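[1] Model the structure of this input:
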Amino acid sequence: MIALDVCMNLIEPHRFTPVEAGTTATVTLPSLPRKTHVDVRRITAGLVLACSHFSKDMRQDDIVRRPAGDLLLTFNLSGRMQLVGHNGTAHEIGGGQAWIIRTGGKPLQRIVEKGEGCSNIVIALAMSRLDPALSDQFEKALPATRPLRRLRLPVPGRAELDMLLDERCGPAALLRKEGQCLALVGHALEELSACPGSSVVADHRTLLVSRITALLSERMADTITMPELERVAGMSHVTLNHVFRAETGMTVFERLRMLRIETAEQMIRHTDRSFTDIAATCGFADASHLSNAFRKRFGVTASEWRRRGNKNG
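    Predicted coordinates for the structure are as follows:
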């Protein structure tokens, strides 16, 4: 546990960030409750993950200054805080919101009111790690006059957070965490690209459908619920299905069923894996369920389809 010395309420996170990958520093502030602390973990060179907890027992007012070359992606998990830029513009950061920040080496005032409290995670990425085109896009989208932007990117779910914040720090675990962090930054930059001139990044239908489709593809073997998709999309299932139907001609779960049967068809045609194995991989209850879906879609059994494929090959 590190007690951070604060000079005139100025906090410079890079001064207490661990140098070694996988190492975590827990930082507390003098005169504040121990409930107020920040866990800072170095994931790899140029990538830091911080999880902050601010007690509701008293008001906190700090000046935070980070290196000029950092990109910050912030997810507010609960409570709220206020961030005031160097130009005096105040931003209310509420629970369930995502924000992207260009530090520019300028100070930010952070205010957490008594009785409110706050919990958030911050991904700090050195912009030197970005492709020059992405770095240029980021700087244009977040000029010095407007260094903070709210995103529609949803806060990671409980399972995602548990994986991101677990105590594992071996090479494989750090690689996984790096991938998770970079994926979130990638989603944020996609949103900036979709609406480069907006002060609040608006919904982009093509981007949303692409993101949900990617999730469906990645989680094909799992049980996916509509409440989970509502959280990821940041909208009700009615609105989500409306957007999906307008873009693809089908609902979310109709698209999932199509993805499953299309993937199964490819595996049946091009592999010798058993139908039971294919069914499990593609999210069907069992081989019989796969067979019924296959006959309904293609008019023949899976076995016959495989025989035809072998003959054609």
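
[2] CA atoms for contacts and neighbours, from now on please.
    OK.

[3] Show me where the stretch 151-300 of the chain has its helices.
    Across the stretch 151-300 of the chain, reading from the start of the chain, the helices by DSSP state H, counting those that start in this stretch fall at 158-165, 171-194, 205-218, 226-233, 237-248, 252-270, 275-282, 287-298.

[4] Next, the second sequence, to be compared with the first:
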Amino acid sequence: MSLIEPHRFTPHENGHAACVTLPGLHRDTHVDVLRIGRGLVLAHSHFSPAQRHADEIRRPEDQLILAFNLSGRMVLIDPQGARHEVSGGEGWIIRSGGHRLHRIVEKGDGCSNLVISQSVQMLTPALSHLLDLALPPGAPFRRLRLPVPGESALEHLLDGRTTPAAMLRKEGQCLALIGHAIEELSACPRPGCVTGDTELLVQRLTALLAERLAETISMADIEREAGLSHVTLNQIFRKATGMTVFEKLRALRLEAAERMVRLTDRSLTEIAGDCGFSDASHLSNAFRKRFGSTASAWRKNMRQKL
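    As a prediction, the model looks like this:
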């Protein structure tokens, strides 16, 4: 079992990237690392299913880690010997504490993860105190309800661009994810408690839906993200928004399409594709039901009012 210390192969300068491979491992096993800013690092790990991986990982004591499973499965064993399976598109928040963690990826499973590490020293004293409560040495792992970043967010984070503007964008994306995770902890800081903050859940899932307007989303996907049944989710959404989950998704798609129709010269076919409608006809029918006119007529009317 090899010892891996990620900070030793992390680039020292902001905006610099590295692709790390280890001797004796399959060529498809590697980690792409990008130092985004002071104390903030983004990594995209790939573990080949062609062989079993068993490592010990040791990070600096003051690191906070967000780990999002993108595919496959891995098991992390904390210093107390507790096993934590990272799979199924889950998100986890981990306090390193400077201790070694065992990582196991079984042959045939493979695994891909997005990992964001943040120096706790960069956080305010109030946030550091919250982490001390939520992630004490005896319970350094917490599974999150925070959804894994969607395809468009991942494409932007992993697009390989390192210009100053791109790095500023990526820093904002990473800090937003860290902020969402800590906000979730703040709603239920003690280990083992289950948050009853339904408003926060609705905000999280609404953000997820808004991010994935162009994608095909099933209720099973949303249930998996939230860890709740569709019946419970629809009850929560009706109480908070007056709509079911999919009614909210349709409303978000139509709101986004209306903005594009009104403010841009893009074709209705392009707008339909970006907003989750099957074609321009489907978009226009939705417009007619909501606004009393087709999308093209709506655009013409809005332009005449300017």
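
[5] now what about the TM-score between them?
    Once the chains are overlaid, their TM-score stands at 0.77 when taken by TM-score structural alignment, normalised by the length of the second structure; 290 aligned residues with a Cα RMSD of 4.0 Å.

[6] picking up where we left off before, tell me which of the helices of the stretch 151-300 of the first structure sits nearest to residue 85 of the first structure.
    The minimum distance between residue 85 of the first structure and the helices of the stretch 151-300 of the first structure falls on helix 171-194, with 19.5 Å, by Cα to Cα.

[7] Read off where that closest one ends up in the second structure.
    Mapped onto the second structure with TM-score structural alignment as the criterion, helix 171-194 of the first structure occupies residues 164-187.

[8] what's the spacing between the matching stretch and its chain's center?
    Stretch 164-187 of the second structure has its average C-alpha position 10 Å from the chain's average C-alpha position, going by Cα atoms, centre = their mean, to the nearest Å.

[9] just stretch 133-149 of the second structure next, same as before
    What separates the centre of stretch 133-149 of the second structure from the centre of its chain is 14 Å, taken as Cα atoms, centre = their mean.

[10] what range in the first structure does it sit on?
    Structural correspondence for stretch 133-149 of the second structure: residues 140-156 of the first structure, per TM-score structural alignment.

[11] Show me what counts as buried in the matching stretch.
    For stretch 140-156 of the first structure, the buried set under the neighbour-count rule, 16 or more other Cα atoms under 10 Å, comprises 141-142, 144, 147-156.

[12] Show me which pair in those residues is furthest apart.
    Comparing every pair within those by Cα to Cα identifies 144 and 156 as the most remote, at 28.1 Å.

[13] hang on, the earlier thing: as TSV, the helices of the stretch 151-300 of the first structure with mean neighbour count and distance to residue 311 of the first structure would be great.
    Listed next are these as TSV, based on neighbours: other Cα atoms under 10 Å; distance: least, Cα to Cα, whole Å:
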stretch	mean neighbour count	distance to residue 311 of the first structure
helix 158-165	13	45
helix 171-194	17	42
helix 205-218	16	29
helix 226-233	16	41
helix 237-248	16	34
helix 252-270	18	10
helix 275-282	18	19
helix 287-298	16	17
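
[14] Go through those and name the closest to residue 129 of the first structure.
    Minimum separation from residue 129 of the first structure across the helices of the stretch 151-300 of the first structure (Cα to Cα) falls at helix 171-194, 10.4 Å.

[15] average distance between that closest one and the second structure?
    After superposition onto the second structure, the mean distance of helix 171-194 of the first structure to its aligned counterpart is 1.2 Å, using mean Cα distance after the TM-score superposition for the first structure.

[16] which residues are contacting stretch 71-80 of the second structure?
    Judged by Cα atoms under 8 Å, 6 or more residues apart in numbering, the contacts made with stretch 71-80 of the second structure from elsewhere in the structure are 83-89, 99-106, 109-113, 138, 140-141.

[17] Where does that stretch end up in the first structure?
    Following TM-score structural alignment, the partner segment of stretch 71-80 of the second structure in the first structure covers residues 78-87.

[18] So for the first structure, which residue is the most central one in space?
    Nearest residue to the geometric centre of the first structure (Cα atoms, centre = their mean): residue 184, 3.6 Å.
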